[in-house]
Structures are given as C-alpha cells and as structure tokens.
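1. Sharing a model prediction with you, sequence too.
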Amino acid sequence: MGLSYSGEVALVTGGAAGIGRATALAFAEAGLKVVVSDLDSAGGEATVGLIQAAGGEAVFVPCDVTRDAEVQALMQQTIAAFGRLDYAFNNAGIEIEQGKLADGNESEFDAIMNVNVKGVWLCMKHQLPLLLAQGAGAIVNTASVAGLGAAPKMSIYSASKHAVIGLTKSAAVEYAKKKIRVNAVCPAVIDTDMFRRAYEADPRKAEFAAAMHPVGRIGRVEEIAAAVMYLCSDEAAFTTGHALAVDGGATAI
C-alpha cells in the first residue's frame, strides 16, 4: 500500500491484543520491523510470537504510557533494537465508563484522561524528535467516533478522544513542513476484548451496538488496521491532521 519495505520500523502501543495486535501483524506482514508495547507483557510477547512465527521481525517493550521515563525508555529501546523509527501507532487506551456525567467520579476521570490523553501526548512528545532526526515519518493516534460528536453515558471517554483529535490536528500543523504526518483513526464499536467486557454481559447491549451501525454489524480489528496502514502509506502523502472515521456509517446518521 505504498509503504517501502527496506528496513522501516513501526511502533505500536497497546499491541497486546485487539486493534493494536492486528495492526502490529499488518505492519509485519507488509515487511516492516515492529516494536510492540503494552502493559500486558504476556499479550505483548504473544503478539511478537505471532509475528516471528510468520517470519517477521519484532520485539516487545513493556511500557506504561502515562510515565514519562517509561515512554522515553520505549523510544530508546526502539532505536537500540532497530536503529530508527518511521511509523508510530499510539493505540494504548483505557475503556469507557458507562453512566451519565453526574454519576461519574474523579478517579475514573483521572484514569481515563491519564491514559488516553497524557499517554498519547507523551508518546508523540518523544516520537517526534526521532522522526525529525529521520527526516520524515507518520504518526497515527487512536481516537474514536466518540471524539467526533456526543457520546451519552461515556462523557469522560468522549472528552478524552476529542482531546486526542485536538492533539493530532495541532501536531499535524506544527510538523507538516517537516515531512511528518499526524492523523487519527476513529473506530466505532469494534469486536475486541474491550467490547466484550462492555457489552456482551448483556446481549441486548451487544445487539444495540451492532444496530447503531448502518451496515448492521460491529467492526473487525483488521478493518482498523487497514485504515492505519493507509494513513501511514504513500497513498496518504497529502493527508495530515485528519480524523478518519471507520464506523460502518455511524457518523453519517
């Protein structure tokens, strides 16, 4: 898809499962070397194992994206392992709350904002100098359709994803002339462990989640991975500061 395969390196946070794992596998299948990062070491190592079993190159680096020193160490270990960084998919995130705004609590607010907003900010803060030194690159951040409009009963999560889009657009403009593109992918409901925890305990909620998409189903992780690959590809060379909805038509309603 326009990516050249002569030793490029991709970093995926939140790579232990779901969208992150699918994207790490897609990068590796395209011929890139992949750094997989997550708090879940077992899941992250399993992702690396899948890549290596398919003949790809990957390493796992544990990282809490809310901690500056750990994010710095992640970038240092990326360079130590592969000597460069070309693409970053900042996907680590915490799941939604489920309740009206007045029913939320401060610890829930702090946890969601710390991972979803501070984590993305710290990753970009330490990725951008590497991309500047490289002379080009692309960053994709995981936002959400909840960051494109209202999200009843998940107002904190929605606010965090609106913030991710704000970070994305601001960085895109700041670094556009440096040949660094920054975009966001905005999934609707995707079949992940997070979805199952949130919805599958109540089959009615799962049915509602499918029905909210005009296509009549929830999304697949591979479909989000494909969007990330496009945003990193040469075909997207004129695309920066964009929040790409991959949502089965949900935001068209």
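-> Noted; the coordinates are in hand. A quick note: this is a predicted structure, and the numbers were derived from the prediction, not measured.

2. Please make it C-alpha for all contacts and neighbour counts, starting now.
-> Will do.

3. Find the centremost residue of the chain, please.
-> residue 91 (2.3 Å; Cα atoms, centre = their mean).

4. Can you give me every residue that contacts it?
-> 12, 13, 14, 15, 19, 20, 141, 142 (Cα atoms under 8 Å, 6 or more residues apart in numbering).

5. Which of the helices or strands spans the residue nearest to residue 227 when sequence neighbours are not counted?
-> Spatial nearest neighbour of residue 227, chain neighbours left out: residue 185 (7.1 Å); criterion: Cα to Cα, 6 or more residues apart in numbering. For residue 185, the host element (DSSP states H and E) is strand 180-187.

6. okay, now the one to match up with it:
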Amino acid sequence: MSKVAVITGGGSGLGKVTAKQMAEKGINIVVVDIDQESGQETVELVKQAGVDAFFVKADVSKADEVKNYVDQAVEKYGTIDYFFNNAGISGSGKLFLETDVNEINKIVEINMLGALYGMHYVAEVMVKNGGGSIVNTSSSAGVIGQSTVVTYSATKHGIVGMTKSMVAEYAKDGLRVNAIAPGPTETPMVKKYFEDNPEMKESAEKGIPQRRLGTPEEVAELVTFLLTSDAPYINGDVIRIDGGFTSTK
C-alpha cells in the first residue's frame, strides 16, 4: 500500500518541489495551502507522476482548519506516514522597532502556532498508528541571529525547540521529527523578499561561501531523504542546507 505525505505550504516553493519529488517515489500527497489555485496546480503536477493527491485549503494559524486537513487526510487514506510541516511567511524586512505589531502577530500565528497545531494533530495520528516521520521547516535565521527578521527568527528558533522536544517525548512511540534550516533559497517567498529589499540579496550572496542561493530542488532532496525510511536513525536533528552560510557563525 502506498505511503501518504501531508505537505503544508504545498502550493509553491519548497512544498511544491518536495511534493513532486515524493510523488516520484510513489507516495500519495495531501497538498495543503491557503491559495487554492496554486495548491491545485501542485495536485495536478503530483498526479502526473502516477500517484494520488488532493488539495485542502487551510489557514494554518487556525487550529480548526489544521485539524480539518489532518482529518481529511485520514478519512481518505487511513493514516499519515510523512508530514512536511512547511507553511510560513517571512515579513516585510523592516527593522524590529519599525515593524507593526499586527505583522508580528501574523508571523507568529502562521510560523509558530501553525507549526505547533500541525505537529499536534498529525503526531496524534502517527503515534496512534505506530509512528511516522515529520520534517519542520526552520531557517538559517533559526540557528543564528540575522538583521531585519527578528520575529521571523524567533519563530524559526522556536521550530528548532519544538523539534527537539517532540523527540524527547515521542521517539519511543515511533515518531521521528527533524528540522531543516535552509539559507537563502530561490523560492517565491525569498524572491519577493529580495525584490522588496534588493540590498539584502547582494549581502546574502556575498555572505554565502558558495556565492549563490540554494535551489528548492536541493532542499526538497534533503526533506525527502529525512522523511523517508532512508534516514531511520536521524532524529531530533536540525540540518543546515545553506552553502556554508552559517558555518562560521
């Protein structure tokens, strides 16, 4: 029987590319996104690989909508084997004291609460069914401090903490939880951030020893490896994938 993966933020960027790569391994995909059009595009892309997929629209900052995508996945497939807990936003790129409180709340609600809600409801299913694998999306800003992303960085450091603590509680129940910490990567979210803050792109590229941004495909390969049984003894880790960006920090 085919395995099942739930991917949040599946309509674009890392989520979309990961969905495609996992589909090529024969894994059925539940695509979750707030944007229905882009989410459906990912579903069609996945189906081209010969597996099943469907889309659930969800605002991950709302617990009931998170529970709904989990319930729909279980109703359709009976279980959830893999969870890419990936939905997130970056923010405006303003210095923290110039940032509106509403923006702070929105980033925390989507990046932090959305990730916690997702782990809560998905892990509940996994533990009940004997285990599963989760990859949470942190960031280079989740392992070092960076200017203009104070709130974003706070949420991404939080992702690291929740990853490690979930393993401390539930590894004995067959749960694996890891996090990825990508550096600047050519996703639509990052491209938009650099368009709004062009000086930051030049600064980022100069700060990466490999002198280029990462690609979504490179990150998706890591996610797929960590989620699947190719990595059965990697648990509670935070894997940096940033071209050396944080290596000396």
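-> Arrived safely, thanks for sending. Keep in mind it's a predicted model, so treat the numbers as computed, not measured.

7. TM-score for this pair?
-> Overlay of the two chains. TM-score (TM-score structural alignment, normalised by the length of structure 2): 0.96; 248 aligned residues with a Cα RMSD of 1.3 Å.

8. Which residue numbers in structure 2 does the next helix or strand after the strand holding residue 185 of structure 1 align to?
-> Downstream of strand 180-187 of structure 1, the first helix or strand assigned by DSSP H and E is helix 193-195. Residues 188-190 of structure 2 are where helix 193-195 of structure 1 lands when matched by TM-score structural alignment.

9. What distance do you get for residue 69 of structure 1 to residue 116 of structure 1?
-> Distance, residue 69 of structure 1 to residue 116 of structure 1, by Cα to Cα, to the nearest Å: 17 Å.

10. between these two, who's got more neighbours?
-> Applying other Cα atoms under 10 Å to residue 69 of structure 1 and residue 116 shows that residue 116 carries more neighbours, namely 28 against 12.

11. Excluding chain neighbours, give the residue nearest to the alignment partner in structure 2 of the more buried one in space.
-> In structure 2, residue 116 of structure 1 lines up with residue 111, judged by TM-score structural alignment. On the basis of Cα to Cα, 6+ apart, the spatially nearest residue to residue 111 of structure 2 that is not a chain neighbour turns out to be residue 88, at 4.9 Å.

12. just residue 82 of structure 2 next, same as before
-> That would be residue 5: by Cα to Cα, 6+ apart, it lies 4.4 Å from residue 82 of structure 2.

13. Tell me who's in contact with that neighbour.
-> Here residue 5 of structure 2 is in contact with 27, 28, 29, 30, 80, 81, 82, 83, 84 (criterion: Cα under 8 Å, 6+ apart).

14. how about the strands in the stretch 51-200 of structure 1?
-> In the stretch 51-200 of structure 1, the strands defined using DSSP state E, counting those that start in this stretch lie at 58-62, 87-90, 137-142, 180-187.

15. Read off where the second one ends up in structure 2.
-> Right, strand 87-90 of structure 1. By TM-score structural alignment, strand 87-90 of structure 1 lines up with residues 82-85 in structure 2.

16. Mean deviation, the matching stretch versus structure 1?
-> Overlaying structure 1 shows stretch 82-85 of structure 2 at a mean distance of 0.4 Å from the equivalent residues (mean Cα distance after the TM-score superposition for structure 1).

17. hmm, who's touching that stretch?
-> Contacts for stretch 82-85 of structure 2 (Cα under 8 Å, 6+ apart): 3-8, 15, 115, 118-119, 122, 132-137, 223, 227-228.

18. how distant is that stretch from the center of its chain?
-> Chain-centre distance of stretch 82-85 of structure 2: 7 Å, with Cα atoms, centre = their mean, to the nearest Å.

19. and if you look at stretch 161-169 of structure 1?
-> With Cα atoms, centre = their mean, you get 12 Å for stretch 161-169 of structure 1.

20. same deal with stretch 55-71 of structure 2?
-> Taking mean C-alpha positions (Cα atoms, centre = their mean), stretch 55-71 of structure 2 and its chain are 15 Å apart.

21. Enumerate every residue touching the alignment partner in structure 2 of residue 153 of structure 1.
-> By TM-score structural alignment, residue 153 of structure 1 lines up with residue 148 in structure 2. Applying Cα under 8 Å, 6+ apart, we find residue 148 of structure 2 in contact with 93, 94, 95, 96.

22. Weed out the non-buried ones from those residues.
-> Neighbour-count burial (16 or more other Cα atoms under 10 Å) is assigned, among the contacts of residue 148 of structure 2, to residue 93.

23. which helices and strands does the longest helix seen in structure 2 pack with?
-> Scanning structure 2 for the helix with the most residues, using DSSP state H, yields helix 150-170. Packed against helix 150-170 of structure 2 by the contact rule (3 or more Cα pairs under 8 Å, 6 or more residues apart in numbering; DSSP states H and E) you find helix 101-107, helix 114-128, strand 132-137, strand 175-182.

24. Between the contacts of residue 5 of structure 2, which sits nearest residue 160 of structure 2?
-> Using Cα to Cα, residue 84 comes nearest to residue 160 of structure 2 of the contacts of residue 5 of structure 2, at 14.4 Å.

25. Just give the number of residues close to the closest one.
-> When counting by other Cα under 10 Å, one arrives at 29 neighbours for residue 84 of structure 2.

26. Return the residue of structure 2 aligned against residue 100 of structure 1.
-> Under TM-score structural alignment, residue 100 of structure 1 pairs with residue 95 in structure 2.

27. Would you mind finding the match for residue 163 of structure 1 in structure 2?
-> Aligning on TM-score structural alignment places residue 163 of structure 1 opposite residue 158 in structure 2.

28. Residue 58 of structure 1 too?
-> By TM-score structural alignment, residue 58 of structure 1 lines up with residue 53.

29. Now do the same contact list for that match.
-> Contacts of residue 53 of structure 2 by Cα under 8 Å, 6+ apart are 28, 29, 30, 31, 43, 46, 47.

30. In structure 1, which of these still touch?
-> Retained in structure 1 (both residues aligned by TM-score structural alignment, their matches' Cα atoms under 8 Å) from the contacts of residue 53 of structure 2: 28, 29, 30, 31, 43, 46, 47.

31. quick one: which of the residues you listed sit in helices?
-> Those of those lying in helices (DSSP H): 43, 46, 47.

32. returning to that earlier point: looking at the kept ones among the contacts of residue 53 of structure 2, which is nearest residue 105 of structure 2?
-> residue 31 (25.2 Å).

33. Report how many residues lie close to the closest one.
-> Neighbour number of residue 31 of structure 2 under other Cα under 10 Å is 31.

34. residue in structure 1 matching it?
-> By TM-score structural alignment, residue 31 of structure 2 lines up with residue 36.
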